[in-house]
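>>> sequence and computational prediction follow.
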Amino acid sequence: MTKYMKPYAGWIALGIGCSAAEAVFELLIPLVMSDIVDVGIATGDQSYILRKGILMVVMAMVSLCFGLGAAACSATAGMGFGANLRAAEYDHIQDYAFSNIEKFSTASLVTRLTNDVNNMQMTLMFGMRLLVRAPVMLVCALFLSIRISRQLSNVFLVALPLLAVAVGLILSKASPMFRAMQEKTDALNLVVQEDLTGIRVVKSFVREDHEREKFAKRNLDLKSNAQRAFGMVVINMPIMMLIVYGTIIAVMWFGGQMVYAGTLEAGKLITYFTYITQIMISLMMVSMIFMMMTRSIACARRIREVLEERPAIDNDRAVTDTDENGNAVPAEVKDGSIDFDHVSFKYDPQSPEWILRDVNLHIRSGQTVGILGGTGSAKTTLVSLIPRLYEATEGTVSVGGRPVADYTMEHLRDQVSVVLQKNTLFSGTIRENLLWGDPNATDEQLWAACRSACADEFLERMPDGLDTDLGQGGVNVSGGQKQRLCIARAILKRPKVLILDDSTSAVDTATDAKIRAAFSSELKDTTKLIIAQRVASVCEADLILVMDGGHIVAQGTHAELMKNSEIYREVYESQQEGVSIDG
């Protein structure tokens, strides 16, 4: 964590200095007040009282200025540290593979980026002030009080050990409670995220009451855990106040007797009371910051888990080529050819179940390949290995004649465009979403891509056209319109490989045919892999793969498969019967 504080080391040092100076000036004020009582009032010297009074005011103003400086420095350092930590965590998450994200859950990662980081930055902000101010005041006030009366200071021999034991016991109990509280926060955020993301499903199935109950249970769990954790912390205050007031009563009792006996001056006793208060306040501040640190330590562990998680897929095996000037450059994808050489895959290395098993496949650059298969036949898994969304467990996947691991993920994924089953659009305008495909695309290029994806049909009816606001997640367009926009976005990349994962399922047959025709004419050199449920969507493909149980059980053209594949023939005939019935 210290490296994220490093850019603000100067602010931290300045803040510590200001906090220490503020505490010192506050501690000197009671000594001046003691002189006013014991000298000025005792002798009736009004000019002495006035001079000392002005000195107290000046010292108070100086202390105030140092306090303001300490507050400004701590705010700058704390917020800056939080911003650096949040940015580092977010950047690291961007390098995660799907398996890394699944390990933490999205809700937990959001909590660690927001709630946990906020706790860390607040601890630094208050810690800069309290962890400096409190020890300085404690040590200096203790030294000055002993200097006033060594005999009276024996009271601290009882009070300080009692405080230390009480704080230690409370901290030992509170620490595991705070970690559990953060986990309960994760669980609550998960429910909220799922409900808000799937609100249409919740309402369509009339499951509002069920989701309310689920939320209420998670909310109650968090409340109960937080009450226990903070209840343990709150106990600290009455215990400390009991010890503080007990100490003040003892000093009153013994100090009053000393004043009566003439062994201690009244002004010194008043100053002593001030120092007792400052000592006890310092101890309370120290215990409070320890409580904050107990919670922040739990947060720091969770943040460290994210930062120390090694991405399952990285660029460690990427190789370099040499350009015309002899300089080393990252390997480039030369064409859209794809090869699977004895490829097997499973999500968990410890799992006995293979998702893909011994897949061998060669696809020439520019071919159109259709992929058919039932649910769970691993169609999506197969194409996910091409852009390295997942890593093959065994065997080699190659693109452009080279293993995919030879490329940096940036160069590989820049040439492999994917339209996933779940179409995702982001808040903003249609133009902003399309520019993900090519940030430098002109309006002409944007409209050309939309025409290829048959998105121009509805865009031309919208008053703002490309500048239409989509709302969060593209709620202002239908499922079919969203699919077509996602296809247009992928086309704008002009990739060497285009993967369509059942991405025309929400469009009608005529529109599906238009999109495929546009691919054939405008993306001739692009290798196109089309996962579909309808045979009609792939029957004109150069190569059709039939998958079942993680294996390619048949491959060939439509005519070849009608002759040689019983599975393909049954699917085709059943769909044709459905068409006849509909007719």
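Arrived safely, thanks for sending. Numbering: from 1, shown residues only.
>>> from now on I want contacts and neighbour counts done on CA atoms only, so please keep to that.
Noted.
>>> let's verify Ser224: helix, strand, or coil?
The three-state label given to Ser224 by DSSP: H, G, I helix; E, B strand; the rest coil is helix.
>>> second structure follows, compare the two:
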Amino acid sequence: MPHKRRTHEKPENMKKTMRQLLSYMAAYKWGFVIGIVCAVASVSIAVIGPKITGEIITEIANGFMNKVQGIGGIDFDAIKKTCAILLAIYAFSAGMEYAQSFIMATVSNKIGYRLRAQMSEKIDRLPFSYFDSHSRGDVISRFTNDVDTMVQSLNQSLASLVSNIVRIVGYLWMMLSISWQMTLLALLIIPLSLAVVIVITKNSQRFFLAQQNSLGLLNGHIEEMYGAHEIVTAFNGQKKSIEKFEMYNGQLYDSAWRSQFLSGLMQPMTMMIGNLGYVGVSILGGYLVLHQVIAIGDIQSFITYTRSFTQPINQIAQSMNMLQSTMAAAERVFAFLNEPEVLPDTKNPVPVAFEGKPLIQGQVVFENVRFGYKPDKIVINDFSMFVRPGQKIAIVGPTGAGKTTLVKLLMRFYELNGGAIYIDGHDTRTFKRKDLRSLVGMVLQDAWLFEGTVRDNLKFGDPDASDEKMKRAAKMAHVDHFIETLDNGYDTMLSEGSANVSQGQRQLLTIARAFLSDPKILILDEATSSVDTRTEVLIQKGMDALMEGRTSFVIAHRLSTIRNADAILVLNEGDIVEIGDHESLMRRNGFYTKLYNAQFSSEEE
């Protein structure tokens, strides 16, 4: 199910997100402290520079006037010493800034690494219902775009914010040391600049969050359409796909344009206000020099401070914009990390093996099972069934009857709304999930293989299996001949999406993988739906041999393939409507007979 677009544009709880972010950063507090100290040291020493430059100008001007009056000249030795001090100050400042950049980059990327690691661990603890309501692209966007936004902000904005606050304080102190009158005039621009910043920040905040949400939706659509490119093309769905892409792209463009436009207004607006203050200071400074209140070099120093005074305000405004985007990204990341997890495993789990020998025989009991993907939409009602070890149970029924859902519940992919499922008399909730799933081998309708060698894909079922055992499993699945015809045999690389093998071959490989895992319980969900009739017969023989002594659940629409099942379970709308073997069900002339005759007639046609 695609992820639904969030209707709100502002963070649901900004304070909560901020507290969680600060709590998360606490583990790296000393790195941030040292980085910020370096930034403060760099800025503090650099603030003195314009004042010293002004003293050089004053020395030159006074020396020139003395030379004109014939009472002395320019003291170049004093100027050289002052220039040396100035160079040392700027060198120290540059060194501290480099140290700050190195430390902040290291710490912020460690946070990004830790966040992604925790999200990677979290994704394995999320219930399947989470992925029913969130697209893969949206989840990927949280791992990539949102975490990257947080890392960049912590790397750049945090130190920049502190540095610029120190600059403002330092500039203000130096300005006061030169002239309080000129400082008072310069300070008149601050309320106006702050008002502009507050107004723009308040209005841009909602667009930054909308931008992050739109980016997640767009990524989800692209990933979905790319993954199903052949299907989209086959059904001439390009136009609809492009229209949907253009809608999401338009939403992203609109929110990104508005957020960037508003944030881009800050610099020109504050610069204009700063220039007004600069003109006023220049006029007042000239007046004070004429009345010998300040030295001529102090005008240059003060003008430099005045021109620089608005830059930290601009940069703070930009940092605030970046922090707004960071809070939107952090809210999405922490929302993912705060998602309710699957119920924890029991503290006293039932063992499934002892000294390498299995303890489970494969008896399965469904007792009054009740389940719905949503509490108000129940798909399985009061389902009960007893399955002896080694029995082959076929599950048939129309689409939506609950066939696949039933085996997902056996694997404990979802928690029951009522009732219980037992294996060898033990409630499945008394097993560790890992142990429970190790008992079951699954072959799904959607044949999944990852990018890697054929050997790696087969041994995914049992990483410790020997090559001999692997090849025996491939032979039982009747896929060994196909593998041997490949250029590199079992070491042949499968491309992303396994595009270099056919759908039927992919299905055969997944069946071989299930064989290799040597499970006590088998689940075959439309396992032969993508192979030809001849291959299906061969697979059926191999599966019959494999299922000997194992409890098996076979879900199939091809009813001819499950005639030899010990029991056929006929489901309709979440309820058992019939149960029995093929002959008894056909004699009953009920729901199963109608399904079988309808399929037989369609196959003949």
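Nice, I can see it. Since this is a predicted model, take the numbers as computed values, not measurements.
>>> contacting residues for Leu435 of the first structure?
Residues near Leu435 of the first structure by Cα atoms under 8 Å, 6 or more residues apart in numbering: Ala441, Arg489, Leu492.
>>> and the aligned residue in the second structure for it, how close does it get to Ala514 of the second structure?
Under the alignment (TM-score structural alignment), Leu435 of the first structure pairs with Lys459 of the second structure. Plainly put, Lys459 of the second structure is 10 Å away from Ala514 of the second structure if you go by Cα to Cα, to the nearest Å.
>>> wait, doesn't Gly473 of the first structure sit right on Ser427?
Yes - the pair Gly473 of the first structure / Ser427 is scored as a contact, 5.7 Å apart, by Cα atoms under 8 Å.
>>> residue in the second structure matching His561 of the first structure?
Just so we're on the same page, residue 561 of the first structure is Leu rather than His. Match for Leu561 of the first structure (TM-score structural alignment): Leu585.
>>> can you report how many residues neighbour that match?
Burial of Leu585 of the second structure is recorded as 19 neighbouring residues (other Cα atoms under 10 Å).
>>> thought it was touching Tyr592?
Yes - look at Leu585 of the second structure against Tyr592 with Cα under 8 Å: they come within range, at 6.4 Å.
>>> common neighbours of these two, please.
Common neighbours of Leu585 of the second structure and Tyr592 (Cα under 8 Å, 6+ apart) are Glu578.
>>> ok so, going back, which strand or helix spans the match of Leu561 of the first structure?
Element membership for Leu585 of the second structure, per DSSP states H and E: helix 582-588.
>>> show me what whatever helix or strand comes next after that helix is packed up against.
Sequence-wise, the next helix or strand downstream of helix 582-588 of the second structure (DSSP H and E) is helix 591-604. Contacts defined by 3 or more Cα pairs under 8 Å, 6 or more residues apart in numbering; DSSP states H and E place helix 591-604 of the second structure against strand 575-580, helix 582-588.
>>> put together CSV for those, with distance to Ser263 of the second structure on each row.
Output for these, formatted as CSV (distance: least, Cα to Cα, whole Å):
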stretch, distance to Ser263 of the second structure
strand 575-580, 59
helix 582-588, 71
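>>> figure out which of these is closest to Asn488 of the second structure.
Counting by Cα to Cα, Asn488 of the second structure lies closest to helix 582-588 out of those; the figure is 44.1 Å.
>>> that closest one: how far from the chain's middle?
A distance of 52 Å separates the centroid of the chain from that of helix 582-588 of the second structure, by Cα atoms, centre = their mean, to the nearest Å.
>>> which residues are in contact with the spatially most central residue of the second structure?
Ranked by distance to the mean C-alpha position of the second structure (Cα atoms, centre = their mean), the top residue is Phe143 at 2.3 Å. Residues near Phe143 of the second structure by Cα under 8 Å, 6+ apart: Arg116, Met119, Val333.
>>> try 7 Å
Arg116 (Cα atoms under 7 Å, 6 or more residues apart in numbering).
>>> now Arg125 of the second structure
Arg125 of the second structure neighbours (Cα under 7 Å, 6+ apart): Glu341, Val342.
>>> tell me which stretches of the stretch 201-350 of the first structure form strands.
Secondary structure of the stretch 201-350 of the first structure by DSSP state E, counting those that start in this stretch: the strands cover 320-322, 328-330, 338-345.
>>> quick check: the longest one compared with the second structure, mean distance?
Here the mean offset of strand 338-345 of the first structure against the second structure after fitting is 0.9 Å, by mean Cα distance after the TM-score superposition for the first structure.
>>> all good on my end, thank you.
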